[in-house]
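[1] Here is a sequence with its predicted model. Questions after.
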Amino acid sequence: MSRRDVIRQLEGHRLTTAEIHYYRLDAPSLLQLFVWQEYDLAPDFPALFAFLEHWRREIEATLHSVRISHDGMIRPTESRAVDGVIDIQ
């Protein structure tokens, strides 16, 4: 994780993942998947909606659905107890 990512988290941004299902014009019967991930602000998701607006303007594909997952907390990494002794001299 970069320093920029930590600063963004302290400002309220949280990791957001979007599953974007779409149809391409050259294969309209084939549903395809694109996964997008970025730090964003809930509940408005400005970065995600800016990306979807770019998609609408620039990419020749029709959106089918978008599923959003959002991690809402800064928390320590998981740790577990280890049975043993470490001698430090």
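    The structure has been received and is ready for your questions.
[2] drop to CA atoms for contacts and neighbour counts, all remaining ones
    Fine.
[3] count of residues packed around residue 6?
    Residue 6 has 14 neighbours, counted by other CA atoms under 10 Å.
[4] Secondary structure element for it, which one?
    Using DSSP states H and E, residue 6 sits within helix 3-10.
[5] Off-centre distance for that helix?
    The chain centre lies 15 Å from the centre of helix 3-10; the measure is CA atoms, centre = their mean, to the nearest Å.
[6] Below is an additional structure, to be compared with the one above:
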Amino acid sequence: MQAHTQLQRQLQGYRLTTAEILYHLPDHPAVLQSYIWQELDMAPRYPVLHRFLDFWTREIDGRLHSVRVASVGIIGPAEWRHTQHLIQLH
């Protein structure tokens, strides 16, 4: 995806979303494996993540165990804070 398109998506409200997907290994169902997925997605519905998970359940043998999701807006207003200390360098 081009940087220009990513910027447009971020301005439309997409956020950097990371999902930790735990799934059962097909040959050893008692063993869990971790997969990290990251993409720009729209919180709180996460349509891109849901499409990926739908693909996973249709096409991949590893049965899903759990999914943890975190997201953060990359573009936002600047923060302004006052400091409590002042240091002068000569």
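    Okay, I see it. The model shown is predicted, which means the values in this text are computed figures rather than measured ones.
[7] Which strands or helices does the helix holding residue 6 of structure 1 pack on?
    strand 27-40 (3 or more CA pairs under 8 Å, 6 or more residues apart in numbering; DSSP states H and E).
[8] ok, average deviation of the strand it packs on from structure 2?
    Aligned to structure 2 and superposed, strand 27-40 of structure 1 gives a mean residue distance of 0.8 Å (mean CA distance after the TM-score superposition for structure 1).
[9] follow-up on the earlier one: please work out which residues outside the very next helix or strand once past the helix holding residue 6 of structure 1 touch it.
    Using DSSP H and E, the next helix or strand after helix 3-10 of structure 1 towards the C-terminus is strand 14-24. Residues from elsewhere that reach strand 14-24 of structure 1, judged by CA atoms under 8 Å, 6 or more residues apart in numbering: 8, 29-42, 48, 60-73.
[10] from those residues, which would you call buried?
    Burial by neighbour count, judged by 16 or more other CA atoms under 10 Å, picks out 39-41, 48, 61, 63, 70 from these.
[11] Just the closest of the residues you listed to residue 4 of structure 1, please.
    Comparing those against residue 4 of structure 1 with CA to CA places residue 39 closest, at 10.4 Å.
[12] Identify the residues contacting the counterpart of that closest one in structure 2.
    Mapped onto structure 2 by TM-score structural alignment, residue 39 of structure 1 lines up with residue 40. Applying CA under 8 Å, 6+ apart to residue 40 of structure 2 gives the contacts 6, 9-10, 14-17, 48.
[13] now residue 40 of structure 2: how far from residue 48 of structure 2?
    As judged by CA to CA, to the nearest Å, residue 40 of structure 2 and residue 48 of structure 2 stand 8 Å apart.
[14] what's the answer for residue 68 of structure 2, then?
    From residue 68 of structure 2 to residue 48 of structure 2 the distance is 15 Å (CA to CA).
[15] list the contacts for the residue lying closest to residue 24 of structure 2 once chain neighbours are set aside?
    Closest residue in space to residue 24 of structure 2, ignoring its immediate chain neighbours: residue 32 at 4.7 Å, by CA to CA, 6 or more residues apart in numbering. Residues near residue 32 of structure 2 by CA under 8 Å, 6+ apart: 22-25, 65.
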